[in-house]
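1. fold the following.
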Amino acid sequence: MISLSSHVLDTTSGKPVADLPITLTCPDGSAVSAVTNSDGRCKDWPGVSFTGGIYQLRFECDRYLRSTHGESFYPFVDIHFEMTDAGGHYHVPLLISPFGFSSYRGS
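-> The predicted model follows:
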């Protein structure tokens, strides 16, 4: 069984980012939207049954970065990644600031 979670952290403030919109696009082109919870986490993808393939997470950063830091170089961040049928749980965190971002495969 494959599962997916994400976590958004603001590296400038050192705090999680709540209510950040995220869109998950599946290998078949279907998409589902969600938002991060109060701890900056998202693990619920309504109606998605994960299979192996290439997925995309789009993090809508502009509103948050402008309201918190006054500016944003990145209106959104797209992360493409591949999940395999034997992959188990995938965790894709995003670390953001007004002028930089990074991601990695978490646990």
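
2. every contact and neighbour count from this point should use C-alpha atoms.
-> Noted.

3. tell me where this protein has strands.
-> Under the criterion DSSP state E, strands of the chain are mapped to 3-10, 15-16, 21-25, 31-35, 41-42, 53-60, 76-83, 89-97, 100-103.

4. second input sequence below; structure requested for side-by-side comparison:
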Amino acid sequence: MGQLTTHVLDTMHGRPAAGMAVALWRQGDSAPLRELVLNADGRADGPLLSAAALQAGRYRLVFAVADYFRGAGVALPEPPFLGDVVIEFGLADAAAHYHVPLLVSPWSYSTYRGS
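-> So this is what the prediction gives:
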């Protein structure tokens, strides 16, 4: 059974990005599939998509980075260097596990296909 998961680490503070808002979009949709807030481990409480809801196609994860760092007491300039971090990616195999981690600070980010 395929699934899509994410995990965000706050590299400025060296901890999970607990409380960060995330939205998941499918390309072409006019509304997000999911909107959530990451738990204490910087993860969703379950898969973002799984089973029949996980379909091959193009997707977008939008991470509210500036709001998260402001909420953590970081003084950001206006406008912040990073506001929302948008990761667009493709899912080719609906039976596979796709993990999209994000390592983020107010000034940089990195992602990759995790396991």
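
5. deepest of the strands of the first structure, which one?
-> strand 41-42 (a mean of 22; mean count of other Cα atoms under 10 Å).

6. who are the packing partners of it?
-> Judged by 3 or more Cα pairs under 8 Å, 6 or more residues apart in numbering; DSSP states H and E, strand 41-42 of the first structure is in contact with strand 3-10.

7. equivalent range in the second structure for the strand it packs on?
-> Aligning strand 3-10 of the first structure against the second structure (TM-score structural alignment) gives residues 3-10.

8. mean shift of the matching stretch relative to the first structure?
-> Here the mean offset of stretch 3-10 of the second structure against the first structure after fitting is 0.6 Å, by mean Cα distance after the TM-score superposition for the first structure.

9. residues contacting the alignment partner in the second structure of residue 53 of the first structure?
-> Residue 53 of the first structure maps onto residue 57 in the second structure, with residues paired by TM-score structural alignment. Neighbouring residues of residue 57 of the second structure by Cα atoms under 8 Å, 6 or more residues apart in numbering: 26, 27, 90, 91, 92.

10. again, only this time at 7 Å
-> Shown in contact with residue 57 of the second structure (Cα atoms under 7 Å, 6 or more residues apart in numbering): 90, 91, 92.

11. repeat that for residue 64 of the second structure.
-> 20, 21, 22, 83, 84, 85.

12. read off where stretch 102-111 of the second structure ends up in the first structure.
-> Under TM-score structural alignment, stretch 102-111 of the second structure corresponds to residues 94-103 of the first structure.
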